[in-house]
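Student: sequence isn't available, so here's the structure alone:
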C-alpha cells in the first residue's frame, strides 16, 4: 500500500503577481482512499467514515473508484486494514502554475497554413476541451464556454461536516484569472478583436478545481478528472497546475481518462527543477509541457526581451525539465484573455501558458477524430528542433509545431444557420518507378460538390485535378497533401506518406503438370501482384494460368496492372 507522507509544497504561480494562500490546519488528516474495482464507492465510503469517525469529501466512480475523507490520524490504520481498500495516500495541496495576435500562437503555426485567422469568419473548431483550473469567465465575448462544473462545491457548514461534489449548475465562473487566461490560449475566438487561440472557438468546459487564490487539493483535481470522464464527450483536458510529490491516485485517474479517449495535457512546473518530482507532471499518461521563451513569434533567437529577461528561443529560466517532459511550447510573456472585471486581456508567463498551446493543438487533432495515442504521436513527430535547450538534463524535446496539414481541423461555421458539412479528402497513390498516379476520386462531399483538388507532392512541387500524374526526381518517401474545397468554400486536407522506389521485378515460373502446364508470376519483393493473361481459354487467376497441352500453346503473356508484360514459355 502506498501512503503519501510528504506535504505537497505550494508551487509558483504567475510571475510578478503575488498570491496569498490560506493555511489548512486539517491537511494532515485528509486522505484519498482508492478501492478495489469490485466495490461500490458510496456504500464503502459511508461505512468507513462511520467506523473512523470521519467525514467523506468526494466520491470517485469514473476515473478511479474511491473517495476522499477527513479523519483523525489515529483512525488511519483501521482504513488500511479494510479488505475493500486498495491503498491510501495523503491529500495534498495543488496550485496553479501561472503565465493582438499572441507571439506564442504565431510561433507554432503559420496562420495561412493550418487555419485562416485574423478575420471575421468566426468558425469554431469542432472539439471539446476541459480546463481544470480556477474556472473561466463565462461572460467573456472572446471565449466559447459551453458548460462546466464547480468541483469545490460542498454541503454542510463546518469543515468537518462537508461533503464535496462537482456542481454542474453554477459556480464555475472564474474568481481568479488563471483559468480564463489558459482558456484564451486554447480557444479564443477568431472574431476580429482581442486575441485568437490555437483552436479558435473550440467548446470550452470550465471545471473549477482551484479557488480564488489559485489553490486546491489533490482530491479536488481527481474529482475534476472523474467528472470529465463521466461526461463522455470531452476529448482534451488541460491542467496548468500541480505540486511536489507523486500520487498513484492521480496517475490512475489520468490513465483512466486516457483510456476513455481523453488526452490529458499538463504543465511541467515553474521551479527550474526536475519535473519527475511534481504531480501531475510525472504521471505516465499525462502529456507534459515545458516553456519556451519566444518574444517575436519567429525562429532564430533574435527577439528582444519584453516582460522578462529570458533569452529568445531558449528554455524559460523558470521552466521545469526532465524525463516526464514530452514537448516544449511558448510560455513567456503570453497575451491572452482575462476576466472582464480585470481588464479582459493580460500578459503573464509560466508553464501554465505553455500547456494550453499544446491543449489547443490537441483539440485540432481531436476534431478529426484522432484518439489520444494518435494525438500524442502526431504532436511529437511533427514538432521541430528550432530552439536552444538550456536544461540541466541535456534532453531537447520537440517544440510544438502545427504547420503540418495533419492539424487542419474540422470547423463549424456558426454564422451559417444552414451548416455546410465539409468535404472529406482522400486519395490513393500508384507508383511505377519514379512516376506516380494520384487519384482523389474517393474524396466526398455529403451535401454538395467538390470543386477544387490541390496537391502538394512533398518535393516542392504542386498540381491540381482529381487525378494527376507526377514524376519524382529521386527514390524516397514523400509527404503528399491533398486539399479539397467544396462549392460552399469548406475545406478538408488529407496527408499521407508515399514511398517512391524501384519497381520490383516480375519473377516467372513454368511448371509441367502432365496433361497441362502452369505459368506463374510473382514480384521479387513479395508484394501482391495482379494483372491479365493472354490465354482466355485456360484456368487463370491473378498469379497463375493453367493451360492444356492439347492446345499446343508454346507461351502465354502476363500484363500487370502497372502495364508491365512478361512472356512465360511452356516447360
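Tutor: Great, that's in hand. Every value quoted in this text rests on a predicted model; they were computed, and no experiment measured them.

Student: all contacts plus neighbour counts: C-alpha atoms, from now on.
Tutor: Noted.

Student: and the next element down the chain from the helix ranked longest in the chain?
Tutor: Ranked by residue count and defined by DSSP state H, the top helix of the chain is helix 351-366. Next along the chain after helix 351-366, taking DSSP states H and E as the criterion, comes helix 372-382.

Student: so what touches that next one?
Tutor: Under the contact criterion C-alpha atoms under 8 Å, 6 or more residues apart in numbering, helix 372-382 has outside partners 258, 261-263, 287, 326-327, 361-362, 365-366, 398, 400-402, 404, 406.

Student: about what we covered before: got the angle for the longest helix of the chain vs helix 372-382?
Tutor: With axes from the mean of the first three to the mean of the last three C-alpha atoms, to 10 degrees as the basis, helix 351-366 and helix 372-382 are set at 110 degrees to each other.

Student: check it against this one:
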C-alpha cells in the first residue's frame, strides 16, 4: 500500500455500482489525476467506479475512459482526481483555398518577409523536433520526404499518419519544406518534422485525441508543437494538458482564429502557455479574417501562401494556420542555434519582432523576424 493510501479518506462507489453494466451507455471523458497519486492506484479506483476502456497518458498523468452516462458527478470528488471533462469536437482553422499548381522551386513571399532566408547561412533548423498536430502529413511528397522523421495516427494506431485533407501537409511545408530545386522552401529546411494525426479528412477531431497527441509529444521529446486549430469555449482539461506540456519544456505555437473578431482569441491561443499568432498580408496589414486581442504575441504572413499539398502538388491557402507555421519555422531556427527554455524563446521572438503600422492588440510585438540570427552571427 502506498503512503498516500494511508491518509486517503474512504471513498464509496455510488449505489448503482452493483447493477449490471451490460446495457449501460457510456460517454468518453478526460480525467486528470493528482500529481502525487500513482497510475496503478488511479486505474483501480476508476475501474471500481464503473469506468471502462481506460487509457493512461504517461506524459500528462491523465486517463481517457468511457464513463457510464448514469454515473453521477460523485466520482469527480474522488481523492485521486484533479479534473474531469467530457470529450468535445474541435476543427482545424479552415483556410481560404486558392489554386493548385506545380512549378520550379521558389522562396514563397512569406518566407522572404520573415527573413528566414537570411538566417539559413547560420541555421536551418537541424536537430529540432517539430510536431504538426493536425490532419497528418503527406510524407511521400518530394519536398517533405527527407524531413519527416516519424509520427503517430491517433485515429487508427495501425495506420500511418498520412494526410487525406491537405491542411497538415500545407502547414508542414511552410515550416520545413526541403531546399531541393523543386516546389517551395520552408522556413527551416533541415528541421525534423513529426506528423501527429488527430484530425480526420474532414478537419475535425475529438479533444481527447488532441490531448493524446500532446501526451505523445511529451513522451517523444518534441521541442515545438504547431497548433493550427482552435475552438471558442474554455476547456479545463485541455488547459491542464497544455500547462503540463509547457512544464515539460515544449514550445506551443497557436493560431488566434479565422473569425475576424476583436477581443478574445480562440483556444489554445488564449492560454498563456502558448505563443499566439495572427496573420498579415503582402501589404503588412492585419488580415481581415484574423481574430485579434490583447493576448496576441506575434504576427506572420498568412494570406495567399504557397506550400506543399497532397498528390505531390502545391497550393495557395490563406489563414492564421499559415501564419502559425511561419513562427514555428523561425522558432526552430532559433532553437537549432541556441538552447532556450520556452519562455526564453518567447522573449527572443518578441524582442526580435518587427513592428508594423497596426495596434499591439492586433500584431502583438510585431512580425516574426529571423534576420536577427544573421546579425547575431556577425556580431
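Tutor: Noted; the coordinates are in hand. Quantities reported herein were computed from a predicted structural model and do not represent experimental measurements.

Student: report the TM-score for the pair.
Tutor: Overlay of the two chains. TM-score (TM-score structural alignment, normalised by the length of the second structure): 0.83; 342 aligned residues with a C-alpha RMSD of 2.5 Å.

Student: and the longest helix of the first structure, which stretch of the second structure?
Tutor: Under TM-score structural alignment, the alignment places helix 351-366 of the first structure onto residues 320-335 of the second structure.

Student: the longest helix of the first structure against the second structure, how far on average?
Tutor: Superposed on the second structure, helix 351-366 of the first structure shows a mean distance to its aligned partners of 0.6 Å (mean C-alpha distance after the TM-score superposition for the first structure).

Student: residue 171 of the second structure -> the first structure?
Tutor: Counting by TM-score structural alignment, residue 171 of the second structure corresponds to residue 182 in the first structure.

Student: now do the helices in the stretch 151-300 of the first structure.
Tutor: With DSSP state H, counting those that start in this stretch applied, the stretch 151-300 of the first structure shows helices at 178-187, 218-231, 248-259, listed in chain order.

Student: make TSV from the ones you listed and add mean neighbour count and distance to residue 208 of the first structure to it.
Tutor: As requested, those are arranged in TSV below (neighbours: other C-alpha atoms under 10 Å; distance: least, C-alpha to C-alpha, whole Å):
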stretch	mean neighbour count	distance to residue 208 of the first structure
helix 178-187	32	8
helix 218-231	25	8
helix 248-259	22	17
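
Student: so can I have TSV of those showing distance to residue 565 of the first structure?
Tutor: Output for those, formatted as TSV (distance: least, C-alpha to C-alpha, whole Å):
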stretch	distance to residue 565 of the first structure
helix 178-187	57
helix 218-231	58
helix 248-259	51
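
Student: so for residue 483 of the first structure, which of the ones you listed sits nearest?
Tutor: Closest of these to residue 483 of the first structure is helix 178-187, at 24.1 Å (criterion: C-alpha to C-alpha).

Student: give the other helices and strands that that closest one contacts.
Tutor: Helix 178-187 of the first structure is packed against strand 128-133, strand 203-208, strand 334-337, helix 351-366, with contacts defined by 3 or more C-alpha pairs under 8 Å, 6 or more residues apart in numbering; DSSP states H and E.

Student: what span of the second structure lines up against the third one?
Tutor: Right, strand 334-337 of the first structure. Taking TM-score structural alignment, strand 334-337 of the first structure hits residues 305-308 over in the second structure.
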